[in-house]
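1. Need the 3D shape of this:
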Amino acid sequence: MGIVINQSIKNTVITYIGFAIGAINTLYMYVQFLGDTYYGLVGYILSSANILMPLMAFGVHNTLVKYFNEYKTEEEKSKFLTFVLFLPLLLVIPFSLIAYFGYHQIALILSKENAIVYDYVWQIPVIGLSMGYFEIFYAWVKVHLQSVLGNFIKEVVLRILVSMTLFAVYLNWITPEAFVYALMGIYLFAMLFMKWFAFKVRFPLFSLSIPTNAKAIVVYSLFIILTGGIANLFLEIDKFMLNNYVKIENIAYYSVAIFIATVIAVPSRAMHQITYPITAKLMSENKYDALNDLYKKTSITLQIIGGLIFIGILCNINQLYVLLPQEYSDGIFVVFTIGLSKYFDLTLGNNNAIIFNSQYYKTVLFLGVLLLLVTIGLNMIFIPLYGLKGTAFATLLSITLYSLSKLFFVVLKMKLFPFSINTLKSFGILIATFAVFYFWDFGFHPILNIFLKSVLITLFYLGFSYYFSLSSDINSVLGKLFQKIVKK
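-> Below you'll find the model as predicted:
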């Protein structure tokens, strides 16, 4: 457990460092150095590559983690590692042939609205393949408890290399066009470096023999392709579809707004690492009373923490956008709508962990497919009518429907319920904080304005949350913090 805890702490620190660097890149360097057109192009290429990634990886990055420890001998492990290393080629080879011989037709379709896309379409599968095999080699080292370097490359090194390349654009050492090619090179480098490290941790002894449970491996991998594909499509389909209806500059404006709104979901990702194994244990032991308590605790805790971030963003959004070029101002509505969907999803606590550890996970998967089709349909309706605001509204509707469907599924099928009277109290504090601080302007420089208002919002919001004892866990942390301050 010492290794696990040690690496978990290191990975958490690395993730937040990477997030900070990503914020600088997204909110400043891309905006100021690259320009709207090429920023939009980069956003489109990376979103499309992310959509392809689960196909290019064939779900092997999850399969490797799930099945590796089931093999006891070195010979069995070698067979398995060789098998999963080449398994993605079942899709990569035919996909590459289709892309090669059908490039002109595919590129014409994707560049119908934005001609600049035509010359860069070929980069999408290359980056997607690099992302896919990076995750495979990352999983390779994870199963050998060597995850820190891989996470550092993924979260920090990639972003630093992007920062350096953007700075090269600023110094006129390279052109924006060259940056797009350099970005592809960065992802290829990350994948090759990860391959080198994975093979250093354990060099594969290539075997032509097929592992004993090859059928189960393939079936599970196909399932992961489906689940991973749905998850990535939910995250990236809006930017992909924007390219078909509006000028590519709008993807740049949308990317900034989405990044800001996504900050709200950070606490959920951190808590998931802790609550997922606890949820699985309680369900395996049929301790549903304890599970319901955990469900309520995670719900109210995430609602309070996520609510603080959400209200902090909303009350400072106008000052934040003063720091950006005027063209980005349409993103304010996007931040409001996407932020609201993220906030609602947070209030469901460990809902996803409950579903994916239950016997109903496949049913919910197919529900996800249905709602993905709804998302595509809504985007096709609203983007031509309202542009960025249309895709934001479509995303709000689809994510809310998906979250509600998962909530009702758990409530009706498993008789678990995440909400309590404290849910309403917390929402009331959120509304009150918004009413008090949204229109408050100190008249200082936007950065100083944001800082001062954030301090006051935090004191007001957490003060009332503590006073009404909405979460025993949060009250305990705040109480200990207050005692330390008083002692000093």
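
2. C-alpha only now, for contacts and for neighbours.
-> OK.

3. Which residues are in contact with residue 232?
-> 50-51 (C-alpha atoms under 8 Å, 6 or more residues apart in numbering).

4. again, but for residue 122
-> Residue 122 makes contact with 99, 103, according to C-alpha under 8 Å, 6+ apart.

5. in stretch 400-411, what counts as buried?
-> For stretch 400-411, burial by neighbour count (16 or more other C-alpha atoms under 10 Å) applies to 400-403, 405-407, 409-410.

6. Make JSON lines from these and add distance to residue 217 and secondary structure to it.
-> Below are the buried residues of stretch 400-411 laid out as JSON lines (distance: C-alpha to C-alpha, whole Å; DSSP: H, G, I helix; E, B strand; the rest coil):
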{"residue": "400", "distance to residue 217": "33", "secondary structure": "helix"}
{"residue": "401", "distance to residue 217": "32", "secondary structure": "helix"}
{"residue": "402", "distance to residue 217": "29", "secondary structure": "helix"}
{"residue": "403", "distance to residue 217": "30", "secondary structure": "helix"}
{"residue": "405", "distance to residue 217": "30", "secondary structure": "helix"}
{"residue": "406", "distance to residue 217": "27", "secondary structure": "helix"}
{"residue": "407", "distance to residue 217": "31", "secondary structure": "helix"}
{"residue": "409", "distance to residue 217": "29", "secondary structure": "helix"}
{"residue": "410", "distance to residue 217": "29", "secondary structure": "helix"}
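
7. Second input sequence below; structure requested for side-by-side comparison:
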Amino acid sequence: MGIVQRQGLRNTIISYLGLALGFLNTAFIVPRFLAANQLGLTSTLLSIATIYAQLSALGFASVGIRFFPYFRNREAGHQGFLPLLLGIPLLGFGLVTLLYLSGKPLVLGFYEHAQDRALISSYYGWAAGLALFVMLYSLQDAYLKGLYHTAFSSFVQEILLRVLQAGAAVLYGLGYLSFHGYVLAYIGTMSGIALLLTVYLAYIGELHVRPTTAALRVQPIRGILSFGAFALLANISGTIIMNIDTLMVSSQLNLAAAGVYSIAFFISTALTLPARSLNKIAFPLLADYWKENALPRMAAFYRDTTRLNAVLGCYLALGIGLNLDFIYGLMNNPALQAGTTAVLVLLAARLFDGITGLNGLILVTSPRYRYDLLFNVSLALVTVGLNAVLIPRLGLTGAAVAFLLAIVSINLARTWFVWHSYRMQPFTVRIPLILLSAAVAGGAAWLMPAFNSALATMLLRSTVLTIVYAALILLTKSAPEATALLQKFRRQNPPA
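-> Down below sits the predicted model:
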């Protein structure tokens, strides 16, 4: 667990600094300078590019993590693994680009409003360039995960990217950039972080770009391509689940509604940070556990990470949900407050996702990874159907409810399958204690009186929540890590 703790700590620090910067962007900068439909355009372009990149990558981001342990040999340039990892997806990108450009009339036909359709059309080609660099970033990030070098990729994505995006928004707000210039700068920042990973790989001496025939002998290429095909379908299903709501809100409602939803979606992502920072190192670690057949160690890791995600997730969900008035007040854009209910529903989805643990990563790295395909493809189809039914009836809240149902369904299915197949499940008696502690602490904070000052109300509720929640977690001993930390503090600072 040493490397997990070191890399996990670095990633956690970077992720929370990124959260702070992202909050500054979302609450203070971007909403002050961009209208809701402009926010909707950038979020729609990113959603298109993300799906586009996943299709092009042919599942090789997962291949990079799953098979790298078999290629690892620095003296031999990892036996040509990086050229293999990049080469096949680049061929896939060329094919998908032909389909994407020829399908432009079909895509634009989904947008009913002429103004929205014209905006999407203006930047349709630029989305292809954005997709290329999104794909290259994901492939290089997967390679770095296999090398256990994850902190720098977290830094460029969580911190540097947001600083650059904030700078672009400020330049637009001050009149130095037109809106067209801002969109190109937004795309450029996303592209730049992929290039930085290339520079970083060269810096640490891991940019082994010379193709070798050894890459075709370490593992059967047919097996690699087969895994990639299944990973593609599994990954694209997950990407659809995460992005289709924005696309369908923009097409079924309008770009302005997509902008409101994108802000609500971002607010809810705060709950993903503990799991995201841990998963960066957990994915290759699980691959090694499967290689070594170390199932007892994997089961213990499964339970520990689930408990940790539950403790942090409940606290963050309550902290955000209780203070939405304050958060939206900082944005100084009343139109965005239409997403308040959607935030609460999305928070519930994120919390459930965190509490159910690493089921997806365990399954996709296991010998039975093919079964995950069935779960994901079925769920992606259901998600599209739910959005098609709920968005016209419930608007933004319908998209959030569809996301919640999708997340709950996939996690229940995966958790059951991991237990049924390997007799591993992430829950202990401590999970109900954590949930009960969260409910009591949240209720206590909610009962606090509201002041005329939103800041004062936020500070009071947050203080009560923190004190009551921390006290209950320690009293119930539901988080051994917190109890051990308190005991260590007492030993180092004995009472006078």
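
8. Can you tell me how far residue 405 of the second structure is from residue 280 of the second structure?
-> Separation of residue 405 of the second structure from residue 280 of the second structure (C-alpha to C-alpha, to the nearest Å) stands at 26 Å.

9. Out of those two, name the residue with the larger neighbour count.
-> Counted by other C-alpha atoms under 10 Å, residue 405 of the second structure and residue 280 do not tie: residue 280 has more neighbours, with 25 against 15.

10. Pull the contacting residues for the more buried one.
-> Taking C-alpha under 8 Å, 6+ apart, we find residue 280 of the second structure in contact with 8, 145, 150.

11. ok, 7 Å please
-> 145, 150 (C-alpha atoms under 7 Å, 6 or more residues apart in numbering).

12. Against residue 411 of the second structure, how distant is it?
-> With C-alpha to C-alpha as the criterion, residue 280 of the second structure and residue 411 of the second structure are 19 Å apart.

13. JSON lines please, covering the buried residues of stretch 400-411 of the first structure and showing distance to residue 104 of the first structure.
-> As requested, these are exported to JSON lines (distance: C-alpha to C-alpha, whole Å):
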{"residue": "400", "distance to residue 104 of the first structure": "38"}
{"residue": "401", "distance to residue 104 of the first structure": "38"}
{"residue": "402", "distance to residue 104 of the first structure": "36"}
{"residue": "403", "distance to residue 104 of the first structure": "39"}
{"residue": "405", "distance to residue 104 of the first structure": "41"}
{"residue": "406", "distance to residue 104 of the first structure": "41"}
{"residue": "407", "distance to residue 104 of the first structure": "45"}
{"residue": "409", "distance to residue 104 of the first structure": "45"}
{"residue": "410", "distance to residue 104 of the first structure": "47"}
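
14. what two of those residues are the furthest from one another?
-> 400 and 410 (15.5 Å; C-alpha to C-alpha).

15. Now do the helices in the stretch 251-400 of the second structure.
-> Listed in chain order, the helices of the stretch 251-400 of the second structure (DSSP state H, counting those that start in this stretch) span residues 255-268, 273-292, 295-321, 324-331, 340-355, 359-364, 370-394, 396-422.

16. Can you mark which positions in the helix or strand hosting residue 484 of the first structure are buried?
-> Using DSSP states H and E, residue 484 of the first structure maps to helix 472-487. Within helix 472-487 of the first structure, the residues scored as buried using 16+ other C-alpha under 10 Å are 474-475.

17. Residues contacting that helix, please?
-> Residues contacting helix 472-487 of the first structure (C-alpha under 7 Å, 6+ apart): 301, 466, 469.

18. In the second structure, which residue range corresponds to stretch 330-347 of the first structure?
-> Using TM-score structural alignment, stretch 330-347 of the first structure lines up with residues 338-355 of the second structure.

19. List of residues touching the matching stretch?
-> Contacts of stretch 338-355 of the second structure (C-alpha under 7 Å, 6+ apart): 260-261, 264-265, 267-268, 271-272, 275, 306, 309-310, 313-314, 317, 321, 396-397, 400-401, 404, 407-408, 411.

20. Please enumerate the helices of the stretch 51-200 of the second structure.
-> Going by DSSP H, counting those that start in this stretch, the stretch 51-200 of the second structure shows helices at 60-71, 81-102, 104-108, 114-122, 124-146, 151-155, 161-173, 179-203.

21. Now render these as CSV, adding distance to residue 254 of the second structure.
-> Output for the helices of the stretch 51-200 of the second structure, formatted as CSV (distance: least, C-alpha to C-alpha, whole Å):
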stretch, distance to residue 254 of the second structure
helix 60-71, 33
helix 81-102, 22
helix 104-108, 13
helix 114-122, 7
helix 124-146, 17
helix 151-155, 33
helix 161-173, 22
helix 179-203, 18
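
22. for those, which one sits closest to residue 374 of the second structure?
-> Counting by C-alpha to C-alpha, residue 374 of the second structure lies closest to helix 60-71 out of these; the figure is 16.9 Å.

23. Which among the helices of the stretch 51-200 of the second structure is found nearest to residue 289 of the second structure?
-> The closest of the helices of the stretch 51-200 of the second structure to residue 289 of the second structure is helix 60-71. By C-alpha to C-alpha, the value is 10.8 Å.

24. what inclination does that closest one have with respect to helix 124-146?
-> 30 degrees (axes from the mean of the first three to the mean of the last three C-alpha atoms, to 10 degrees).

25. now helix 60-71 of the second structure, how far from the chain's geometric center?
-> 20 Å (C-alpha atoms, centre = their mean, to the nearest Å).

26. Report all helices and strands that that helix contacts.
-> helix 81-102, helix 124-146, helix 221-252 (3 or more C-alpha pairs under 7 Å, 6 or more residues apart in numbering; DSSP states H and E).

27. check the fit of the shortest one onto the first structure and give the mean distance.
-> The one in question is helix 81-102 of the second structure. Helix 81-102 of the second structure: mean distance to aligned residues in the first structure after superposition is 2.7 Å, counting by mean C-alpha distance after the TM-score superposition for the first structure.

28. Could you tell me the angle between that helix and helix 60-71?
-> 170 degrees.

29. Give me the buried positions along helix 81-102 of the second structure.
-> For helix 81-102 of the second structure, by 16+ other C-alpha under 10 Å, it's 81-86, 89-90, 92-93, 96-97, 100.

30. Touching that helix from outside, list them.
-> 56-58, 60, 64, 71, 128, 139, 208-211, 215.

31. Go through these and name the one nearest residue 47 of the second structure.
-> residue 128 (11.6 Å).

32. so what corresponds to that closest one in the first structure?
-> Residue 128 of the second structure maps onto residue 125 in the first structure, by TM-score structural alignment.

33. Might you quantify the distance of the match of stretch 330-347 of the first structure from its chain's geometric centre?
-> Averaging C-alpha positions (C-alpha atoms, centre = their mean) puts stretch 338-355 of the second structure 14 Å from its chain's average.

34. Fine by me, we can end here.
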